[in-house]
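1. With the input below, show me the fold.
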Amino acid sequence: MANVQAGKAPYYFVPSLSRHPAMAAVALLLWGLGMAAWVNKMTPLGPVLVFGGLAMFLFVLYQWFGDAISESEGGMYSKRVDASYRWSMSWFIFSEVMFFAAFFGALFYARGITMPWLADPDYSGILWPDFRAVWPNAGPQGSVEPFTTMGPLWIPTINTALLLTSGLTLTIAHHALVVGNRSKTMFWLAATILLGAVFMGFQVYEYVHAYSDLNLKLTSGIYGSTFFMLTGFHGFHVTMGAIMLSVILYRLWKGHFTKEHHFGFEGAAWYWHFVDVVWLGLYVLVYWM
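-> The predicted structure follows:
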């Protein structure tokens, strides 16, 4: 997410050799080995490798993005590099679209294809006696503890209003940056981050309510697994988006970006709007249907 200083940059900037890719690979290898050791109950080796690898990876990202920002503010990036960043962010968001499409596809397949197919008289009872093709399906009696599904009222609806409002405040911040009003940009960007934080607070409360009051868990059949996978990964993306916007806010405070060149802001805004759109689909398909 780099800023472009037009008129100062070379034809196309080629960075020098970097240690960052190799260090990131080592960090991810340590993390993967740690996860394998942890699930095989190799303690304390597993947790040490997991958190050590994660800490190393975050450190690498901090240095890597810092170098990119320094190159950008140093006037090394031309419009050609700017175009590369835009294409890269576009493909990254496309990969995220396909990521969520897989989980939405699993929900659709289980509810819209598998259930009607198993309701066919020829297959009735193929899984277990007295099988009923209803959603949510809790499996054979006694295999899953009774649970209550999560409805749209009221926390999911409040969270929908929060995310839609955050999209509006972010758009206002972008327009303010385009006209060169830095203070207004920072105010509305901070409001966007605050709305995202409140959203996550409500989601934490919703999870506590699901576990303690509804007995709804990740192990609550196909409904529980798809519910927590979709909402959990979305919450993770909201958290990452809020961190990205917080970095942009800090850079604005440091005097980065101009009204002509501010792709760092735009890239984070694209990501945030993508998160908003995913939530709308999740709100309808998971909470209402």
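2. hey, let's count contacts and neighbours off CA atoms from now on
-> Noted.
3. isn't T192 right next to L170, touching?
-> Yes. Checked against Cα atoms under 8 Å, the pair T192 and L170 is within contact range at 5.9 Å.
4. Which is the succeeding secondary structure element to the helix or strand harbouring A191?
-> A191 belongs to helix 182-212 when elements are defined using DSSP states H and E. Scanning forward in sequence from helix 182-212 by DSSP H and E, the next helix or strand is helix 221-253.
5. got the angle for that next one vs helix 182-212?
-> 160 degrees (axes from the mean of the first three to the mean of the last three Cα atoms, to 10 degrees).
6. in helix 221-253, what counts as buried?
-> For helix 221-253, the neighbour count (16 or more other Cα atoms under 10 Å) marks 221-224, 226-231, 234-235, 237-239, 241-242, 244-246, 248-249, 251-252 as buried.
7. Over to stretch 34-49?
-> 34-35, 37-38, 46-49.
8. which residues touch it?
-> Contacts with stretch 34-49, where a contact means Cα atoms under 8 Å, 6 or more residues apart in numbering, come from 30-31, 33, 50.
9. So what's the gap between the helix holding A191 and the chain middle?
-> 14 Å (Cα atoms, centre = their mean, to the nearest Å).
10. Determine the set of other helices and strands touching it.
-> When contacts are defined as 3 or more Cα pairs under 8 Å, 6 or more residues apart in numbering; DSSP states H and E, helix 182-212 sits against helix 155-178, helix 221-253.
11. The longest one packs against which elements?
-> Taking 3+ Cα pairs under 8 Å, 6+ apart as the contact definition, the neighbouring helices and strands of helix 221-253 are helix 79-108, helix 182-212, helix 263-282.
12. which of the ones you listed is buried the deepest?
-> Of all the helices and strands packed on helix 221-253, helix 263-282 carries the top mean neighbour count, a mean of 20, counting by mean count of other Cα atoms under 10 Å.
13. Need the contact partners of stretch 158-178.
-> 182, 184-189, 191-193, 195-196, 198-199, 202-203, 258-260, 265-266, 269, 272-273, 276, 279-280, 283.
14. The contacts of stretch 34-49 in helices, which ones?
-> 30-31, 33, 50 (DSSP state H).
15. Among these, name the buried ones.
-> By 16+ other Cα under 10 Å, the ones in helices among the contacts of stretch 34-49 give 30-31, 33, 50 as buried.
16. TSV please, covering those and showing distance to F59.
-> TSV is the format used below for those (distance: Cα to Cα, whole Å):
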residue	distance to F59
L30	14
W31	14
L33	19
V50	14
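17. now, the most widely separated pair of those?
-> L33 and V50 (7.6 Å; Cα to Cα).
18. quick one more, to check against the first:
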Amino acid sequence: MKKVNLFQPFHLVTLSPWPIVTSFSVMIMLVGFMNFFNNFDYLLMIFGLLSLILCLYQWWRDVIRESTFQGFHTNKVLEGVKLGMILFIISELFFFISIFWCYFHMFLSPSVEIGSLWPPKNIVVFNPYLIPMLNTLILLSSGVSLTMSHYSLLNSLKFKSLLSMFITVFLGIVFTLFQYIEYQEAMFTITDSVYGSIFFMATGFHGLHVIIGTVFLIINFFRIMNNNYSSSHHFGFEAAAWYWHFVDVVWLFLYLLVYYLIY
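-> Below is the predicted model of the structure:
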């Protein structure tokens, strides 16, 4: 009989209902989206969203318990988790590359249907020196404060880490509010030619990523408060930081190409 090593460094995940239940929640939410778009009935969409939030809360609760209190996230496990996060960010990168590809396709060779002009005629573009410039400064500042929070955590300075994280979350929320104000003031909509479609697709999905990143950072704020992290074991924080810096870099390209270059 083969001898089993009880001290192997890998984490054998216990049986969990959350993957399958979360999948059904996502399906219900997306079916609800389609029902909302066609029939303006949002009840199924709200039900799916609430179910998804509940499932994710309990799933992530289990992961936090396994890593923090049960000690299952060894160095070998962390290598796999880090690789998974890197691959996830790369997949997000290619998602935005596809949007930029579409943008450059129309920017470099605008079709005759839109008058061979870019931006198309009667499209009033945004002034890049107003809200877009302010939002750029806000996001860059949030990257600085997040790095300060990380270094404070590395040096076991809990209060400074919490303060810097609070500033980062605040700046993320302010960015989202200014983006909303910009949408309110837009002189065109998502249905105004291919320019409107690409603009709101690019900035809208980036805004969604900012909201997700802000929630990610809020969770880390409470985890720091609850002493879930140490100076040597805090990959949850690092994953959030990687994601946030990725969002920062994408915004720089959005600002330069979608706002500044065509003004």
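19. that older thread, out of the buried ones among the ones in helices among the contacts of stretch 34-49 of structure 1, flag the one nearest to F92 of structure 1.
-> So of these, ranked by how close each gets to F92 of structure 1 (Cα to Cα), first place is W31, at 22.2 Å.
20. how about the closest one, what's its partner in structure 2?
-> By TM-score structural alignment, W31 of structure 1 lines up with M29 in structure 2.
21. ok, that match - contacts?
-> By Cα under 8 Å, 6+ apart, the neighbours of M29 of structure 2 are 44-49.
22. Shared with structure 1, which of those residues?
-> Shared with structure 1 under both residues aligned by TM-score structural alignment, their matches' Cα atoms under 8 Å, the contacts from those are 44-49.
23. can I get these in a markdown table with distance to L154 of structure 2?
-> Below are the kept ones among the contacts of M29 of structure 2 laid out as a markdown table (distance: Cα to Cα, whole Å):
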| residue | distance to L154 of structure 2 |
| --- | --- |
| L44 | 44 |
| M45 | 42 |
| I46 | 40 |
| F47 | 41 |
| G48 | 39 |
| L49 | 36 |
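24. In structure 1, what residue corresponds to I198 of structure 2?
-> In structure 1, I198 of structure 2 lands on T226 (TM-score structural alignment).
25. didn't that match look like it was pressed against G105?
-> No. Judged on Cα under 8 Å, T226 of structure 1 makes no contact with G105 at a distance of 10.2 Å.
26. I243 of structure 1 versus the residue nearest the centre of structure 1, what's the distance?
-> Central residue check for structure 1 by Cα atoms, centre = their mean: the C-alpha nearest the mean position is that of H237, 1.5 Å away. Distance, H237 of structure 1 to I243 of structure 1, using Cα to Cα, to the nearest Å: 10 Å.
27. And for the residue nearest to A210 of structure 1 when sequence neighbours are not counted, the neighbour number?
-> Once flanking residues are discounted, A210 of structure 1 sits nearest to L216: 5.0 Å by Cα to Cα, 6 or more residues apart in numbering. L216 of structure 1: 25 surrounding residues under other Cα atoms under 10 Å.
28. What does L216 of structure 1 correspond to in structure 2?
-> Aligned partner of L216 of structure 1 by TM-score structural alignment: F188.
29. Look up how far V124 of structure 2 lies from its match.
-> 7 Å.
30. In a strand, K259 of structure 1, correct?
-> No. Counting by DSSP: H, G, I helix; E, B strand; the rest coil, K259 of structure 1 falls outside a strand, being coil.
31. Distance-wise, check the nearest residue to it once chain neighbours are set aside relative to F263 of structure 1.
-> Nearest non-adjacent residue to K259 of structure 1, counting by Cα to Cα, 6+ apart: V178, 4.5 Å away. From V178 of structure 1 across to F263 of structure 1, the span is 11 Å (Cα to Cα).
32. Taking the kept ones among the contacts of M29 of structure 2 together, which two end up most distant?
-> Pairwise over the kept ones among the contacts of M29 of structure 2, using Cα to Cα, the maximum falls at L44 and L49, 8.6 Å.
33. Alignment lookup: Y259 of structure 2 to structure 1.
-> Using TM-score structural alignment, Y259 of structure 2 pairs with Y287 in structure 1.
34. can you check F159 of structure 2 too?
-> In structure 1, F159 of structure 2 lands on S183 (TM-score structural alignment).
35. Show the contacting residues for its match.
-> Per Cα under 8 Å, 6+ apart, neighbours of S183 of structure 1: none.
36. what do you get for the one 3 residues further on?
-> If you count contacts by Cα under 8 Å, 6+ apart, M186 of structure 1 has them with 173, 249, 252-253.
37. just these now: which is nearest P116 of structure 1?
-> Proximity to P116 of structure 1 was ranked across the contacts of M186 of structure 1 by Cα to Cα; first place goes to A173, at 47.5 Å.
38. if we can go back for a sec, counterpart of the residue nearest to the centre of structure 1 over in structure 2?
-> Aligned partner of H237 of structure 1 by TM-score structural alignment: H209.
39. Does F10 of structure 2 belong to a helix, a strand or coil?
-> Per three-state DSSP, F10 of structure 2 ends up coil.
40. How much space separates the residue lying closest to L49 of structure 1 once chain neighbours are set aside from F57 of structure 1?
-> Computed as Cα to Cα, 6+ apart, the closest residue to L49 of structure 1 that is not its neighbour in sequence is G34, at 4.5 Å. Counting by Cα to Cα, the separation of G34 of structure 1 from F57 of structure 1 is 14 Å.
41. quick one: what's aligned to W87 of structure 1 in structure 2?
-> By TM-score structural alignment, W87 of structure 1 lines up with L83.
42. Burial check on the aligned residue in structure 2 for F13 of structure 1, number of neighbours?
-> Counting by TM-score structural alignment, F13 of structure 1 corresponds to H11 in structure 2. Neighbourhood size, H11 of structure 2 [other Cα under 10 Å]: 15.
43. Please report how far H11 of structure 2 lies from L117 of structure 2.
-> 57 Å.
44. again with I28 of structure 2
-> 42 Å.
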